[in-house]
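take a look and give me a structure for this.
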Amino acid sequence: MTAGCTPCEMEALEDAAVVFRDDLWACEVLDGFDVPGWFVLRVRRHALRIGGLSDAELATYGRRARDLSAAVSEVTGAPATYLLTFGEANPHFHTLVAARGDEVPPERRLGGIMQQRTDRLDRPAALALVPAMAEAYARHAAR
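Below is the predicted model of the structure:
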């Protein structure tokens, strides 16, 4: 764990925020991005950007992202699920998996989805989805 790295510091999140953790990857609700239906998929070791991933991490990332996206769609009923990877403010490789519901207006879709962070933060509602997400993710990952 690297001090001052937000994705590294997610290792200390409370269990109520954790959808899953395996040897390589973790998925949690991150404070400050706790919009209901938003989850962070992150590599557990400190790897910078996608170029810093090991062969094992690269080989498993797509499957984790696919299974997590399927779980988000199932649990939230969202017609679209976005995977956003910027790596600028926090270069430790991570992806925001964000449900986009029908209630999201057109100007808040696509790149505008990030505007929801200013007006839809609701940590209790985001954490309330974690148990169903954990169950759905486990089912999708087991196939």
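
contacts and neighbour counts: CA atoms only from here.
Noted.

find the centremost residue of the chain, please.
Residue closest to the mean C-alpha point of the chain, counted by C-alpha atoms, centre = their mean, is residue 40 at 2.2 Å.

after the strand or helix carrying that residue, next one along is what?
Assigned by DSSP states H and E, residue 40 belongs to strand 38-43. Using DSSP H and E, the next helix or strand after strand 38-43 towards the C-terminus is helix 55-76.

the next helix or strand after that following helix: which residues count as buried?
Using DSSP H and E, the helix or strand that follows helix 55-76 in sequence is strand 80-84. Neighbour-count burial for strand 80-84 flags 81-83 (criterion: 16 or more other C-alpha atoms under 10 Å).

the structure of the following sequence is requested for comparison with the preceding one:
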Amino acid sequence: MTTDSHGSDGVTEAEPEPGGYTAYDPAMTTPECYTCSQEARLDGLPLSERIAFDQHWRVAHAFDTALPGWLVLLPRRHVTAVHELTDAEATTLGTWQVRLSRALHDVTGCIKTYVAQFAEVEGFAHVHFHVMPRMANLPQELRGPKVFELLRRPAQQRVTADLVDEIARSLHTRLTSSSERSSSCCPAAGSRNETGPG
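A predicted model of the protein is given here:
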């Protein structure tokens, strides 16, 4: 993999996988899919939409949530069921979930994380894993699957854009630090197919 940087944000294209596709290949995405449309414009996305990524996965902060640090882990090609993941995607999935849980613990102080995958909302059938910080003071009525109520809050109760940006910067720093990279599956930042924007 290449680690030199090109372009305004220091990212380069992914090299082909053994299966013959690169992480972002227009032929492997669907224009009608929100996640795929975001992937197609990766270089122009705000940091909150590309906190970290490698050749298989991209991490974004959820939008319209009342829970700071609610992350979404997304395959970088169009996939609508977990059984459709390639072996390479599946191999790194668990590592990403643990890395994100550790980063959320460090950044938010959560006592644990919840991880869930449904992909049932219209327009969001692209497989995505919710990785949510479970704070010590989370009310009982919002624990477990009831945490999804925090996606249904009125606008004035949602996480502000400034707080999302602050969390995204902190998580990006944590996920792209040299100590994190040395203990994880993913190489250094600075390449489109690696851990995120440079």
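
rewinding a little: please identify which of the buried residues of strand 80-84 of structure 1 is nearest to residue 54 of structure 1.
Nearest to residue 54 of structure 1 out of these is residue 83 (C-alpha to C-alpha; 20.3 Å).

now which residue in structure 2 aligns to that closest one?
Here residue 83 of structure 1 is matched to residue 115 in structure 2, going by TM-score structural alignment.

how about the residue nearest to the centre of structure 1, what does it touch?
26-30, 94-97 (C-alpha atoms under 8 Å, 6 or more residues apart in numbering).

okay if I get those as CSV plus secondary structure?
Formatted as CSV, the contacts of residue 40 of structure 1 follow (DSSP: H, G, I helix; E, B strand; the rest coil):
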residue, secondary structure
26, strand
27, strand
28, strand
29, coil
30, coil
94, strand
95, strand
96, strand
97, strand
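
pretty sure residue 34 of structure 1 sits against residue 119.
No. Checked against C-alpha atoms under 8 Å, the pair residue 34 of structure 1 and residue 119 is beyond contact range at 10.8 Å.

the two: which has the busier surroundings?
A side-by-side neighbour count of residue 34 of structure 1 and residue 119, using other C-alpha atoms under 10 Å, places residue 34 first with 22 against 8.

show me the contacts for that one.
Counting by C-alpha under 8 Å, 6+ apart, residue 34 of structure 1 has contacts 117, 121-123, 126-127.

please apply the same query to residue 102 of structure 1.
Residue 102 of structure 1 neighbours (C-alpha under 8 Å, 6+ apart): 78-79.

name the element the alignment partner in structure 1 of residue 32 of structure 2 belongs to?
The equivalent of residue 32 of structure 2 in structure 1 is residue 4 (alignment by TM-score structural alignment). Here residue 4 of structure 1 sits in a region with no helix or strand, counting by DSSP H and E.

before we move on, back to that, turn the contacts of residue 40 of structure 1 into TSV, columns for distance to residue 46 of structure 1.
Formatted as TSV, these follow (distance: C-alpha to C-alpha, whole Å):
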residue	distance to residue 46 of structure 1
26	12
27	15
28	16
29	18
30	17
94	10
95	14
96	17
97	19
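
sorry, back to before: between the buried residues of strand 80-84 of structure 1, which is closest to residue 22 of structure 1?
Of the buried residues of strand 80-84 of structure 1, the one sitting nearest to residue 22 of structure 1 (C-alpha to C-alpha) turns out to be residue 83, at 19.8 Å.

grab the nearest non-local neighbour of the closest one.
Residue nearest to residue 83 of structure 1 in three dimensions, not counting chain neighbours: residue 97, with 4.7 Å by C-alpha to C-alpha, 6 or more residues apart in numbering.

in structure 2, what residue corresponds to that neighbour?
Under the alignment (TM-score structural alignment), residue 97 of structure 1 maps onto residue 131 of structure 2.

my read: that match touches residue 112, true?
No. Using C-alpha under 8 Å, residue 131 of structure 2 is not in contact with residue 112, being 10.1 Å away.
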